[in-house]
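Peer 1: build me a structure from this.
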Amino acid sequence: MDPRYSEDEQVEQLKSWWKKNGPSLIIGVVLGLGIVIGWQGWGVYTASRAEEASSLYQLLLGVQSESALEAGDRLIKEFTDTPYAAKAALLLAAAAVKRGDAADGRQHLNWVLENSEESGTLHAARLHLGQLELGEGNIDDALAVLKVGERSAFESHYRELEGDAYSLKGDSASARTAYQESLAVIASDSPYRGFLEAKLADLATIETAQ
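Peer 2: Below you'll find the predicted structure:
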């Protein structure tokens, strides 16, 4: 670290450097990763290098700039067969929703559902799409998106969103059942139980007022 600058100044310099060079760096890492995979295969690629690439990708997620979004587009178009493409699509969907472009967000999430083979990524895309549809007032579309047979460790999240959808539809009985089933499968020590219990309490208050 340069002694001429304070710690805060050095941190700001690092942030500035990453905003300018981060997207190009992550693309370079992914390109290098693709070359290694082509020659050696995933099975022999060292865990430390894979973790390094993953860490750099996480840094990309925190970069809010036009160049970062361009990097995401390139990952989708040129590296469709890598896990990074679907993750980039999730990032672009989140950015689209944040700027109020639900249509673009929906397009990216549907791309993930059509192209990804990773169970966790598919569940994340489906749940985010369900949230998007609820936010747009498309309750039936949200419920349709959430209809999936194998929910794995995401059962609680699915049931909670279904509870939200039924609550918005005015179907208190179905909403209560969904929230209760969400609580039934969530860890007993999860701090999120309080949010679900609050939703049940709000539901009871609404029913009493009716």
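
Peer 1: going forward, measure contacts between C-alpha atoms and count neighbours the same way
Peer 2: Will do.

Peer 1: can you map out the helices along the chain?
Peer 2: For the chain, the helices defined by DSSP state H occupy 7-40, 47-61, 66-78, 83-98, 102-115, 119-135, 139-145, 155-169, 172-185, 193-209.

Peer 1: save those as CSV, and put in mean neighbour count too.
Peer 2: Conversion of the helices of the chain to CSV gives the following (neighbours: other Cα atoms under 10 Å):
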stretch, mean neighbour count
helix 7-40, 15
helix 47-61, 15
helix 66-78, 18
helix 83-98, 21
helix 102-115, 19
helix 119-135, 20
helix 139-145, 18
helix 155-169, 22
helix 172-185, 19
helix 193-209, 13
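
Peer 1: for comparison, sequence B:
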Amino acid sequence: MAYDLEEQEKIDALKAWWDRYGTLSTALVLAVALSLAGWRGWQWYETHVAGQAMGYYEALESAARQSDDDAVARINAASAALRSDYATSGYTARGVLLAAAALQQRGDLEGARDQLEWLARDASDPALQAVARLRLAGVLLSLEHYDAALGQLQGTPPAGFGALYHDRRGDVLAAQGQKDQALQAWHQALDALGADPAAQVVQLKIDALNGA
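Peer 2: Got it, this is the predicted structure:
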């Protein structure tokens, strides 16, 4: 088929452009396609992992509601799976807190301690870490490990946790027989609580210790 001069010039220009940029264009198209496939693959993987973590969390939640002899084993197994295989999942921290509470309720203080110590070391979520340290201090208090309990409450309390940390420190100091320090900690809790109804509970502790 014959082309006129203008058409031939366009064809020659297209061939020249393809000779110069064709390989690069193909590579760019391929890279975009692979990136899109990789992004979709990663989305699928994250959804898959989240689904598995949720499954373990639900199993833990179910075991925590049970009272049979195997419940503790199932709680520990589900929590162990979350901690080892899904440490970065949002379900894991919640699961560990749930496991600790369930074990503590059953009198397994060492088991609860292990759960909370793991979460207290995790700085990825400061709020959950603060909760873990507070609850861990309570467990250590029950175990009469007073110095370790105070160690969890050292330094400036995390934002929003001041009253709770001061109150728990007062509990530990009172258990140690350090009356003046306990009263000081509870008064700090009262200052932080202000008009919060929880202040009445702290005041009762102060009155009881003063009357002792």
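
Peer 1: quick check: residue 32 of the second structure vs residue 140 of the second structure, distance?
Peer 2: In this view, residue 32 of the second structure and residue 140 of the second structure are 55 Å apart by Cα to Cα, to the nearest Å.

Peer 1: aligned counterpart of residue 113 of the second structure in the first structure, please.
Peer 2: When the first structure is aligned by TM-score structural alignment, the residue opposite residue 113 of the second structure is residue 106.

Peer 1: residues contacting its match?
Peer 2: Each residue near residue 106 of the first structure by Cα atoms under 8 Å, 6 or more residues apart in numbering is listed here: 93, 129, 132.

Peer 1: now do 7 Å
Peer 2: When contacts are counted by Cα atoms under 7 Å, 6 or more residues apart in numbering, residue 106 of the first structure touches 93, 129.

Peer 1: skipping adjacent residues, who's closest to residue 139 of the first structure in space?
Peer 2: residue 165 (5.8 Å; Cα to Cα, 6 or more residues apart in numbering).

Peer 1: that neighbour matches what in the second structure?
Peer 2: That one, residue 165 of the first structure, aligns with residue 172 by TM-score structural alignment.

Peer 1: for residue 153 of the second structure, see how far away its match is.
Peer 2: Residue 172 of the second structure is 10 Å from residue 153 of the second structure, by Cα to Cα.

Peer 1: again, but for residue 169 of the second structure
Peer 2: Counting by Cα to Cα - residue 169 of the second structure and residue 153 of the second structure are separated by 7 Å.

Peer 1: quick one, what contacts the spatially most central residue of the second structure?
Peer 2: Per Cα atoms, centre = their mean, the C-alpha nearest to the average position across the second structure is that of residue 93, at 3.7 Å. Residues in contact with residue 93 of the second structure, defined by Cα under 7 Å, 6+ apart, are residue 119.

Peer 1: map it onto the first structure.
Peer 2: Per TM-score structural alignment, residue 93 of the second structure is aligned with residue 86.

Peer 1: and residue 135 of the second structure, by the same measure?
Peer 2: With TM-score structural alignment as the criterion, residue 135 of the second structure lines up with residue 128 in the first structure.
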